[in-house]
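Student: got a predicted structure here, sequence first:
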Amino acid sequence: MNTNLPGNNEKKWNSWYIAVAVTLVVLIIVFYFFTQQFA
């Protein structure tokens, strides 16, 4: 999975940032939902 092809670095980082952002948003929504349920 360690590809060092030229020009492929930006796409890899963009997909990484998108994956991290989606994961954070899902975690925040789940955390907010549970805090509302148990509040």
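Tutor: Looks like it came in fine. Residues are numbered from 1 along each chain as shown.
Student: CA atoms for contacts and neighbours, from now on please.
Tutor: Will do.
Student: give the buried residues for the helix or strand harbouring Gln37.
Tutor: Secondary structure assignment for Gln37, by DSSP states H and E: helix 9-38. Buried residues in helix 9-38, counted by 16 or more other C-alpha atoms under 10 Å: none are found.
Student: relative to the whole chain's centre, how far out is it?
Tutor: Offset of helix 9-38 from its chain centre (C-alpha atoms, centre = their mean, to the nearest Å): 5 Å.
Student: next, the one to line up against it:
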Amino acid sequence: MAKSKRQAAQDWKPEKGLVQRSVDIVGKEGNYLLNVGPTA
């Protein structure tokens, strides 16, 4: 995952965790909002 110039690497969620969380939520017919900034 790309890093912002203003944030350290530890401030980011790992890609695997995002995929697992989104699959879990969508599987339960939930909604998942992922905010991606303009510089990503």
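Tutor: On my side now, so go ahead. The shown structure was predicted, so the numbers you read here are calculated from the model rather than taken from an experiment.
Student: quick one: TM-score?
Tutor: Here the TM-score for the pair of chains, by TM-score structural alignment, normalised by the length of structure 1, is 0.41; 21 aligned residues with a C-alpha RMSD of 2.9 Å.
Student: rewinding a little: packing partners for the helix holding Gln37 of structure 1?
Tutor: Counting contacts by 3 or more C-alpha pairs under 8 Å, 6 or more residues apart in numbering; DSSP states H and E, helix 9-38 of structure 1 is packed against no other helix or strand.
Student: ok, Pro27 of structure 2 - contacts?
Tutor: No Pro there; residue 27 of structure 2 is Gly. When the contact criterion is C-alpha atoms under 8 Å, 6 or more residues apart in numbering, Gly27 of structure 2 has no partners at all.
Student: could you measure from it over to Lys16 of structure 2?
Tutor: 16 Å (C-alpha to C-alpha, to the nearest Å).
Student: pull the contacting residues for the residue most central in space within structure 1.
Tutor: Using C-alpha atoms, centre = their mean, the residue of structure 1 that lies closest to the mean C-alpha position is Val20, 1.8 Å off. By C-alpha under 8 Å, 6+ apart, Val20 of structure 1 lies in contact with nothing.
Student: that one and Phe38 of structure 1: what is the separation?
Tutor: 27 Å.
Student: cool, and Val30 of structure 1?
Tutor: Counting by C-alpha to C-alpha - Val30 of structure 1 and Phe38 of structure 1 are separated by 12 Å.
Student: repeat that for Tyr17 of structure 1.
Tutor: In this structure, Tyr17 of structure 1 and Phe38 of structure 1 are 32 Å apart, going by C-alpha to C-alpha.
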